[in-house]
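Asks: Quick check, what structure comes out for this input:
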Amino acid sequence: MRRLGLGIALVFACSERPVPGESDGGSSSGGEPGTTGAGPGTTGDPSPTTSGPPTTTETTETTAVPGLCGAACPAALVIEDDVVIDAAGGDFTCVTEVMGNLRVDGDADPSVVATLANLQRIAGTLTVRDQADFTGLPMFACLQSVGDLILRDMPQLTDLSALGSLAQTGALTLENLGITALPSFAPAYEGTLRLFLSDNSQLADVSALEGWIHPLFAVTIRSSPELADLSPLGPRLSASTTGQNIALQDLPAVTSLAALSELTDVDGLSLVNLPGVTDLSPLAGITEAGWLVLDGMPGVTTLAGLGGLTKLDNVLSIGACGGAPGWTG
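Replies: I've put the predicted structure just below:
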């Protein structure tokens, strides 16, 4: 192996491993920035300012709504601010567009959320979380575009087919849901640049990635014990793309890292608790990295797969307490 550059911290420690893209105060969603801003390129929960039904100071009337997915309305309403739907209630039947963020909290009445049926566009982030009764999302059947999409902490939510009109998203975060497969969305959907899948205990199929066009610059797949096949991820990690942040963690069914074979220059790579992985050779193409975190892979006995690495900017963290006895390369 060629000598790595100076300034590298080689860590064998008991402390929690750093994850590329995360800081100590970052989100718990695995590489997902903890920002609260609106619009494409941000993730995390927004901080909406409008609660309850829209008022005349917050809306703009456009053309009539002929009941696209919900009830017919005399005029479409565009809400120009952020919106939070909570216990305060409201009626959003005529709203077709939200220019800010839209958040549906766990205490929102499902009958109020159902009045979003004519909504087509959200410029900011759509967050739906902690809704204990949602098994599907029929209220978003008309939704065509959203800045970022966050669905969180609804383990009974198994059906995302109602999002079949969604053709454009920014970052996509699916966390602690009951889905078994990554949704395909609309036929025209081309993918996202940032994908965060965490704590989806039934997720076993990410083949929808095969229909995407955009490369992935950030991807976290964490705590999905049923997921074994990462091959659909490979085409989204093109050799022509550099600076990615990738975290694969707590995936006991995964046995191969072949999906990472096109990587060359990564900002960060975290491979943690992948007990079925025995071979790091798919990483041989990586020549430069910001972070490398390798842990919880007892079947890996050599680091020869990292032989192409010539530059490491920050931390190389390998193994748990006391290092990794018996490793070579």
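Asks: okay, CA-based contacts and neighbour counts for the rest of this
Replies: Noted.
Asks: Nearest to the spatial middle of this protein, which residue is it?
Replies: residue 196 (2.0 Å; Cα atoms, centre = their mean).
Asks: Tell me if I'm right that that one and residue 173 touch.
Replies: Yes - with contact defined as Cα atoms under 8 Å, residue 196 reaches residue 173; the gap is 4.7 Å.
Asks: re earlier: so the residue nearest to the centre of the chain is in which element?
Replies: Element membership of residue 196, judged by DSSP states H and E, is strand 194-198.
Asks: which element follows that strand toward the C-terminus?
Replies: strand 218-222.
Asks: Tell me which residues are up against that next one.
Replies: 30-31, 193-199, 244-251 (Cα atoms under 8 Å, 6 or more residues apart in numbering).
Asks: Show the contacting residues for the residue nearest to the centre of the chain.
Replies: 29-32, 171-175, 218-221.
Asks: So what's the gap between stretch 317-329 and the chain middle?
Replies: 30 Å (Cα atoms, centre = their mean, to the nearest Å).
Asks: buried ones in that stretch?
Replies: Buried residues in stretch 317-329, counted by 16 or more other Cα atoms under 10 Å: 317, 318, 319, 320, 324.
Asks: if we can go back for a sec, so how far is residue 318 from the residue nearest to the centre of the chain?
Replies: With distances taken as Cα to Cα, to the nearest Å, residue 196 is found 24 Å from residue 318.
Asks: For the comparison step, fold the sequence that follows:
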Amino acid sequence: MPGPLDTDASSDGSASVGATTGLSDASTTTLGPTDPDSTPTTSDTVDPTSVGTGGGDGSTTFDPPAACGPPCDDFSAHEGTVTLGGGGANFACVNHIDGDLYIGANATLQEIASLGNLEWVEGAVTIAGNLALADLSGLACLRDIEALKLTGMPQLADLDALARLRVAPRLEFERLGITALPSFAPEFAGVASLVLRDNDALVDLHAAANWGAAGPLELRIESNAALASIAGLAGPLADNGAGTVHLALLDLPELTSLVGLEPLLQADLHFERLPKLTDLAPLSGLLSGGQIVFNALPALTDLEGLGSLVTVGTFTLGDCSHGDDGGLDHLASLAGLDSLAAVGHFALADNDQLASLAGAPQLGAVGGFSSVGNPALIQSDYDAFFTQLEAAPWGCVGDWGRCECFPVNPG
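Replies: The predicted structure is shown next:
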């Protein structure tokens, strides 16, 4: 149990911070080797089913546009998950999968092309590690899916074939060769989860401005080496209105601005290792945060831009778990927190130039307070800060020998 504030000994008060969660891999069944002109067979450890190739193991009214795949006398639906892995399967007249679709590294281009009439996948579509795939033309008919995950294909730079997509609330693009996000159908129903990770050539998020939002947003933009702007996120954020947003911006060496985040009203934020970020001005509309973590932002000198922020559950400036790599090296005070009134746990760590706790004049309620490894702060700074609080918080202040590192795990 947390104890009263201790300025001489370590405290066991702690906080755990969450940010976003990524898309989980699709669960799959294995498609056995088949002749391209025969009916593929499946094995499923949960609910074995068979798949149609035009003979009709399920009637459907989900008729594809004429411009999609090869002509068929009839279309069929497959009940259950499908995995393509080089077995030579033919799905030329299947337009509906009631399950997940997984296209693996060994799937042939002929197998993928046979999906040309597929419109509707009730589960997730995952394509992983297929280095022969130059574009997604074999999936050009897709209109409604639960999730799309494309991963481990640095040669894949062309996502134009997704232009008919109208429902795909969960998107994950990882280790691709794309320079820009794809445009979807004009009636696209919005995104709920977006993960962009390790796309070294990605520079343009503007297509997202027209996507809209489909419920509370989870956005994780991580390790995209050339990305300098996130302005395209303004569209989904505005469409989300006052809904909560979970936003992580991590390891973005060229990101210079937070322009695009102006619609944020309440959010969980995790900003870390953004070496060129100089200000927080686009966050001026933010009113509340569940969990806010700012760490390794060496060009940030103040918290101006957070003047409307009133309440935060867990507010962490710096990070005590990564040694010299953590902290806000040039933050001098709390200036900019003009409206902040209440914080559940306020944590400061490894901020080399933090010499004052002034700058949050309305702050009166702090449940827990941790300050570790902030060498420029002295006892009188803490005393002045605690005087403005309604009650003494639990926690610990001091150096590394006196206070334990508070656990922070933003996800």
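Asks: Need the TM-score from the superposition.
Replies: Once superposed, the chains reach a TM-score of 0.81 (TM-score structural alignment, normalised by the length of structure 1), with 295 aligned residues with a Cα RMSD of 2.7 Å.
Asks: By how much does the strand holding residue 196 of structure 1 deviate from structure 2 on average?
Replies: Taking mean Cα distance after the TM-score superposition for structure 1, the mean distance separating strand 194-198 of structure 1 from the aligned residues in structure 2 is 1.2 Å.
Asks: Please tell me which residues of structure 2 that strand aligns onto.
Replies: Aligning strand 194-198 of structure 1 against structure 2 (TM-score structural alignment) gives residues 193-197.
Asks: Span of stretch 177-188 of structure 1 from start to end?
Replies: End-to-end span of stretch 177-188 of structure 1 (Cα to Cα): 24 Å.
Asks: Check which residues of it are buried.
Replies: 177, 178, 179, 180, 181, 182, 183, 184, 185, 186.
Asks: Contact partners for the third one?
Replies: Contacts of residue 179 of structure 1 were listed using Cα under 8 Å, 6+ apart, and they are 157, 158, 159, 160, 200, 202, 203.
Asks: hang on, isn't residue 243 of structure 2 packed against residue 266?
Replies: Yes - Residue 243 of structure 2 lies in contact with residue 266 (Cα under 8 Å); the separation is 7.1 Å.
Asks: more neighbours, the two?
Replies: Higher neighbour count among residue 243 of structure 2 and residue 266: residue 266, with 21 against 16, using other Cα atoms under 10 Å.
Asks: Look up the closest residue to that one, ignoring the ones flanking it.
Replies: Of all residues not flanking residue 266 of structure 2 in the chain, residue 288 sits nearest, at 4.8 Å (Cα to Cα, 6 or more residues apart in numbering).
Asks: where's the residue of structure 1 most remote from its centre relative to residue 47 of structure 1, distance?
Replies: Distance from the C-alpha centroid of structure 1, by Cα atoms, centre = their mean, peaks at residue 74 (37.5 Å). Going from residue 74 of structure 1 to residue 47 of structure 1 by Cα to Cα gives 30 Å.
Asks: circling back to that earlier point, for the contacts of residue 179 of structure 1, pick the one with the most neighbours.
Replies: Busiest of those [other Cα under 10 Å] is residue 200, holding 26 neighbours.
Asks: List the contacts of that residue.
Replies: Applying Cα under 8 Å, 6+ apart, the residues contacting residue 200 of structure 1 are 155, 174, 175, 176, 177, 178, 179, 223, 224.
Asks: Can you show me the strands along the stretch 1-150 of structure 1?
Replies: Here the stretch 1-150 of structure 1 has its strands, by DSSP state E, counting those that start in this stretch, at 9-11, 50-51, 59-61, 77-79, 83-85, 95-98, 102-104, 121-129, 145-154.
Asks: quick one: which of these is nearest residue 313 of structure 1?
Replies: Nearest to residue 313 of structure 1 among those is strand 9-11; the distance by Cα to Cα comes to 9.2 Å.
Asks: Just checking the distance from the closest one to the centre of its chain.
Replies: 29 Å.
Asks: What of stretch 147-157 of structure 1?
Replies: So, by Cα atoms, centre = their mean, the centroid of stretch 147-157 of structure 1 is 10 Å from its chain's centroid.
Asks: Where in structure 2 does that stretch align, residue-wise?
Replies: Going by TM-score structural alignment: stretch 147-157 of structure 1 matches residues 146-156.
Asks: Toward the C-terminus, what is the element adjacent to the helix or strand where residue 317 of structure 2 lies?
Replies: Applying DSSP H and E as the criterion places residue 317 of structure 2 in strand 311-318. Downstream of strand 311-318 of structure 2, the first helix or strand assigned by DSSP H and E is strand 342-349.
Asks: now the angle between strand 311-318 and that following strand, please.
Replies: 0 degrees (axes from the mean of the first three to the mean of the last three Cα atoms, to 10 degrees).
Asks: ok so, going back, make TSV out of the contacts of residue 196 of structure 1 and add neighbour count and distance to residue 302 of structure 1.
Replies: Putting the contacts of residue 196 of structure 1 into TSV (neighbours: other Cα atoms under 10 Å; distance: Cα to Cα, whole Å) gives the following:
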residue	neighbour count	distance to residue 302 of structure 1
29	22	30
30	24	27
31	25	27
32	25	31
171	26	35
172	24	35
173	23	34
174	22	34
175	25	33
218	23	27
219	26	26
220	24	25
221	24	24
